[in-house]
Structure formats: C-alpha cells, structure tokens
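Q: Sequence and predicted structure below; questions after.
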Amino acid sequence: MLKKITLQNYRNYKNLSLDLGERTILFGNNAQGKTNILESIYLLCTLKSFRSKDVSLIGENETFTSIEGEADKKLKLVIQNIDENIKKTALKNGVKIKGPEFLKSFLAVIFSPEDVELIKASPGARRRHLDILLCKLDPMYTEALIDFKRTLLQRNALLKNIKYKRATESDLEIWDKGFLELGNFIIKKRKEFIELINKNIDVFYKKISGTDEVVRISYVTGYENIFLEDALKKALSYDIICGTTGVGPHRDDIRFKKEGKDIREFGSRGEFRTVILALKLC
C-alpha cells in the first residue's frame, strides 16, 4: 500500500508531502489540484498519465518534476525536459531501475470521467488500456511488447524500402519471424487476460446495475479463422503499397458486449459507465 506521496514541481504543486491512510478522501474547491494528486499516484504506478502528455506535468517555468512514494520500498520518478526532449528516470530505494521492474512496485486503479469514453474510443486507446494492465502484472509481456514495437518499426521501414525498390521481399524474412513470434505471444496473453476478466466482469456488472444482463469482453482481429502468419502473407502486397503493416496485435481491438450485442451501438451513457466501473473492479 502507498503510505506517502511527495511532489516537486508537479503541475500546480511546487512542493507537497501527503500522508495516505487505508482510506484517504481529497476534498476542496474546483481547480485546486485534487485530480493532480490522483494523477501523480497513477503515474508513479504506471509511468503514464491518464490524461495528458509528460511535458505538461512539469510545473510552469521548471525543467523537471519528481514524484516520490513510500510503499514497501521508496519509489521515485523524475521527469526532465532537456532541450524539448522528455527523459524519465525511475528509482527504487535510490537505485535506478528499468521501467518493467518499476511497474511491479504497487497497483493502482483509477476511475475517471474520461474512462467512460473508452468504449467508443479508438481501438488504440482500448489496446493501450489492456496493455497497461498486462504490463503491471507480467514483466515478460512488457518486454515482448517493447520488442514487438521495435520489430514493427523495422518491418514498416523495410516495407517502404521494398515499395521504392531499395529492398526485396526476401529481406522481410528475418523481421517476419520476430514479428510472428512476438505477435502471437502478445495475442495469446491478451486473450488469456480477457478470459480472466470475463470471469468477474459479469458478476460486478450485475451487482452495480441490479439486472441479470450478461456482459462480456471479446478480442477482435482483422483476420478471423486464419493464423496470423497466413494473414501477414495475405496482406503483403497491400502492406508494400501502404508502407505499413496492416495486421497484427497493433491493429486488434477489444469489444464490450451486453446480451451478445456491441454496447457501442446499443448502450446508453449510463450503461457505458457501469460497464467500465465493473471492468475497473475486476
């Protein structure tokens, strides 16, 4: 459990030190920084803000911000703006560590008004939400996701070179091998995690809504009923024309369904809120 949070040059806080109990309630007038405190805790947990880019976290006329937290260990995150480049440094007990290791420090769940938009947001926003959860729970997933993104960048660059006759299709072989290995691992982990969520989300939804309606989450790809390897081969000609990879875990989506129907098409705002709250409680 997080016992204390200390902020320096964080948004509207020049210096703030706040002790946290098992239940801490923040109250006050609007625009005083209550959400900023919640955001800083979430940032310390996930290394990402849930509402803006890193540069906006640094106080006005400052070059850095730091967030310190006391849980089982002393945690610190420093964000620097060096010549318009953002640098993050994570420390545990004063020792610099890598992001995947830092992410295991403690868990935090936030429910904000923006979360309701997740259902109708872009597929990328839903993938990002799922990836953040998985990265907190599985360091191997974090490493695979990082490696996959690097491989994807290299493959896309090569596709552009093939398009302009600076490379050949045979040059894709080494990158396709890594793409498929990492991509299949990511998809497998995502599907397993969604099945785990589905064991609980329906229970929470029924308790919150007071109904017997069934809610489930499904994982959607653009190549149903065939393997990723076959889909990649099938899309190659189009990928070369576009200079980008059109199939894979970076294109997949997550759908929320109630009574078998896509809630985006049939759900109300209140139902969106209830589904997302049930998801958070999982």
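A: Received, thanks.
Q: From now on I want contacts and neighbour counts done on CA atoms only, so please keep to that.
A: Fine.
Q: In three-state terms, how would the residue lying farthest from the centre of the chain be classified?
A: In the chain, the residue that sits farthest from the middle, by Cα atoms, centre = their mean, is Lys165; the gap is 36.6 Å. Judged by DSSP: H, G, I helix; E, B strand; the rest coil, the three-state class of Lys165 is coil.
Q: I'd like to know how far it sits from Glu117.
A: 43 Å (Cα to Cα, to the nearest Å).
Q: Below is structure B, check it against A:
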Amino acid sequence: MANSTAKITSLSLHNFYGVDDWSADISENTHCIGSNGSGKTHILNALHLALGGKVLYGKNKLLPGTKITFTVQDANGMEMVYLFGNDGKKEYTMRGETIYTKPKYLQNLPIRSVFISPFDMNMLYFAPQIRRDYLDNVCARAYPNFIKVQRDFERTMRQRNALLKNIREGQSAFNDLDFWDSKFAEIAYLYGQYRIKFIDFITSIMPEFPQFFGKYVIQINYAGDWIYQEDPVGYIKTYLKNKRQRDILSGHTHIGPHRDDFGFYIKDNDDEITENVQSFLSRGEMKMLLIGLKIGEAKWIQEKQDVSVIILLDDLFSELDPHNSDIFLDSIIQHQIFLTSQTPHKKTLKNKQFTCINL
C-alpha cells in the first residue's frame, strides 16, 4: 500500500470541456484565481475524476480526445506520471504504459481527493439519490472492491426486476423468485455494510470537531431499517417474500441500498431525535455541518487506505465568512490543498503559504 505523504506536483488538461490545453505545477497549497467562466471548476473536476472521484454536480463523461495527466511525488521524492482518459474512454494509465482497471488503478494510487463545492449544499436539502451517490462515491474511493459489489448489486436487481415483469406477463413462474430473492438479499447486505462503516465512522469522530458539530447535539442516521436488524439477510428475504405481489405489479424491488438515505438530526436533552437539521439550522450552520462531513470523509479515506488526501475547494469563500473560513483552513492544513476563487482573499490567506495561479 502507498504511504500517506504523497502529493500532486503537476497537472495538465487537454480538451476537458471548457479547457482546451492547460498545465501548471501544483504546490503543497495552491490558490487558483480566475473570473467566472475561466475554467476554475473544470480544473478541479478533472483532477477529482482522475483521482477516482465522481463529481456530483458536474461533468463525469469524457469528451473525445480528453486527457488528464498528473504527477505524484512520494515521501522519497520519487515521481510517477498518471494519465486518465483516451479518446473519450475512461482509461487509467500509470508509468505511461500499463492500462489498469479502475479498482487496480486505485489500489496503486497513493493519493485521493475530497471535493468541496457550493453545489454540495444541495446534498443536505434535495433528493435521497444525491446522498446515495455521495455515499457510494466515498465508499468507492476508500474501498476499491466496493465497485465490484455495487455492480453485482445493480445487475442482480435488474435481473430480479426483469423476472418480476415476466411473472406479471405470465412468462415465468412465481417460485422463480426464490433464487433471486436470496441472491439479492446477500449482495444488498454486502453493499450496505460498506455504507454503514462510513456512517459509523462519522458518528465516532463528530466529538473531535466541535467547531462544526458541537453547537447542538447532532446525530447522523442511516435510513434503511433492514441494515440494523439482527439478521439483515433474513429480514430482506422475508420482506421480499411478503411483498412479492406488490413487486410483481410494479416491476420494482422496494427494499435495499437503492432505496436508503442518510441525514443529520438534532437531539434533545433526553438523547431523543427531535428535528431534522434541514428545518432547524441556518444556512451558515448547514454549511459548517457539510464541511465537518467532508473533513470526516478525508480522515476516513486516509485512514482506511493509508493514502494522502488533497482537498479541492471550489469557490469556498463565497459561502463562508472570514472567521469560519479561517476555522476550516486551519482544520485541513495538514492536507495538500487546491482552492479556487474569483479574488485573491489576501486577508483570509495572510497566514497560509499558498502558491497563486492566475487564469
């Protein structure tokens, strides 16, 4: 496994959406300044994708001719060049020669990224699918094997749903569901275990970051009752058997990771959940809560994979006042940082050593 002191030293983009050709050296702390439309967000998106991430509100599909090249330096000063993209295909190349599958690529990649964008606030307010995508993206970067489990789950669910429709149309027998119910329950359990590990980790570290979580007693909950049962696999199988008629009529499976959610809740003095934070906290408090979650994400990925983490901050200062910006930067200064903004923000960064890139 790679050591946890690696850092990005250079980045080049070719034909990545609004960026035709761009390259720069990347320091321990880099501040990229540019006006709207200059390509700041595209640069962060590209690096995040190349480091195995998924942009929740951006471009995940590569254009023909797209190439993202970056150099990583390890603790001994040795450098390795990585290339992501080949004529629109998501190919992962190391040492300029060997093409790897994404899981194998991540196993050999000594650094991951955590992307923080103003758009991430939507995760706390909008549809559960956004939060599910976030959980799965985090799990995929911390556990390369998660990608295979996720694909196996999606394939199993598609096959079960197809069988449900065939039964409804009289093309398959009712009892054919026995096999697929068992298979679905087993892979759903494996899938859910990855997610719950992250939820439990965030719960465990929340007391370490009172500046983000401490004003109220806040708890993060995973909304999927099946995963907390004594026998989750047996619980899912029983549920599926009891709800077969409904599933056949709809052609869909109504339990499992694809239906789950997570959220933050306020607790009262009796340790009882009273309010969802969405209806209780101010937008500024919600922003700090999100930042606390992202700091936990970086800590989790670093601990689970023994890798370095680069924090990618897209227009951070548009959402935070100077005081909270200082708190946040002080909390992540142990990581490599690549941030963007429209203006220099010299007051906020006066005590931080940042290399400036002007677009």
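A: Cool, got the structure. Note that the structure is a prediction, hence the values are computed from the model and not measured.
Q: just to revisit the earlier point, counterpart of the residue farthest from the centre of the first structure over in the second structure?
A: Matched to the second structure by TM-score structural alignment, Lys165 of the first structure sits across from Gly170.
Q: where along the stretch 101-250 of the first structure do the strands fall?
A: Counting by DSSP state E, counting those that start in this stretch, residue ranges of the strands within the stretch 101-250 of the first structure are 215-220.
Q: Which parts of it are helices?
A: Taking DSSP state H, counting those that start in this stretch to define them, one finds helices in the stretch 101-250 of the first structure at 123-137, 139-163, 173-209, 228-234, 236-242.
Q: Which one of those helices lies nearest to Lys261 of the first structure?
A: Ranking the helices of the stretch 101-250 of the first structure by proximity to Lys261 of the first structure (Cα to Cα) places helix 173-209 first, at 14.4 Å.
Q: buried residues in the closest one?
A: 175-176, 178-180, 182-187, 190-191, 194, 197-198, 200-206 (16 or more other Cα atoms under 10 Å).
Q: Give me the nearest residue to Asn200 of the first structure, chain neighbours excluded.
A: Spatial nearest neighbour of Asn200 of the first structure, excluding adjacent residues (Cα to Cα, 6 or more residues apart in numbering): Cys282 at 5.9 Å.
Q: Spit out the contact partners of that neighbour.
A: Ile197, Asn200, Ile201, Phe204 (Cα atoms under 8 Å, 6 or more residues apart in numbering).
Q: Nearest to Pro100 of the first structure among those residues?
A: Set against Pro100 of the first structure, the nearest of the contacts of Cys282 of the first structure by Cα to Cα is Ile197 (22.3 Å).
Q: residue in the second structure matching the closest one?
A: By TM-score structural alignment, Ile197 of the first structure lines up with Ile202 in the second structure.
Q: Leu228 of the first structure too?
A: Under the alignment (TM-score structural alignment), Leu228 of the first structure pairs with Ile236 of the second structure.
Q: Now which residue in the first structure aligns to Phe16 of the second structure?
A: Aligning on TM-score structural alignment places Phe16 of the second structure opposite Tyr10 in the first structure.
Q: quick one: its match and Leu38 of the first structure, what's the gap?
A: With distances taken as Cα to Cα, Tyr10 of the first structure is found 12 Å from Leu38 of the first structure.
Q: what about the two, which has more around it?
A: Each of Tyr10 of the first structure and Leu38 has its neighbours counted (other Cα atoms under 10 Å); Tyr10 has more, 24 against 15.
Q: so that one touches Ser66, yeah?
A: Yes - the pair Tyr10 of the first structure and Ser66 passes the contact test of Cα atoms under 8 Å, sitting 6.9 Å apart.
Q: All the strands of the stretch 1-150 of the second structure, residue numbers only.
A: Taking DSSP E, counting those that start in this stretch to define them, one finds strands in the stretch 1-150 of the second structure at 7-16, 19-25, 29-33, 67-73, 79-86, 89-94, 98-100, 111-116.
Q: contact partners of the fifth one?
A: Residues from elsewhere that reach strand 79-86 of the second structure, judged by Cα under 8 Å, 6+ apart: 50, 62, 64-73, 90-96.
Q: Kindly supply the ChimeraX command isolating those of those that are buried.
A: What follows is the ChimeraX syntax for the buried subset of the contacts of strand 79-86 of the second structure, where burial is set by 16+ other Cα under 10 Å:
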select :50,62,66,67,68,69,70,71,72,73,90,91,92,93,94
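Q: State the three-state secondary structure for Glu297 of the second structure.
A: Counting by three-state DSSP, the backbone at Glu297 of the second structure sits in helix.
Q: doesn't Val114 make contact with it?
A: Yes - using Cα under 8 Å, Glu297 of the second structure is in contact with Val114, at 7.3 Å.
Q: Now render the strands of the stretch 1-150 of the second structure as CSV, adding distance to Lys267 of the second structure.
A: Shown next, in CSV, are those (distance: least, Cα to Cα, whole Å):
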stretch, distance to Lys267 of the second structure
strand 7-16, 40
strand 19-25, 46
strand 29-33, 38
strand 67-73, 44
strand 79-86, 45
strand 89-94, 44
strand 98-100, 46
strand 111-116, 27
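Q: Show me which of those has the highest average neighbour count.
A: Among these, strand 111-116 has the highest mean neighbour count (mean count of other Cα atoms under 10 Å), at a mean of 24.
Q: hmm, back to that, which of the strands of the stretch 1-150 of the second structure sits closest to Tyr57 of the second structure?
A: Closest to Tyr57 of the second structure of those is strand 111-116 (Cα to Cα; 11.0 Å).
Q: How far away from the center of its chain is the closest one?
A: Taking Cα atoms, centre = their mean, to the nearest Å, one finds the center of strand 111-116 of the second structure at 9 Å from the center of the full chain.
Q: Over to stretch 95-110 of the second structure?
A: With Cα atoms, centre = their mean as the basis, stretch 95-110 of the second structure stands 19 Å off its chain's centre.
Q: when you align them, which residue in the second structure goes with Ile146 of the first structure?
A: In the second structure, the residue paired with Ile146 of the first structure is Arg151, using TM-score structural alignment.
Q: burial count for that match?
A: If you count neighbours by other Cα under 10 Å, Arg151 of the second structure ends up with 13.
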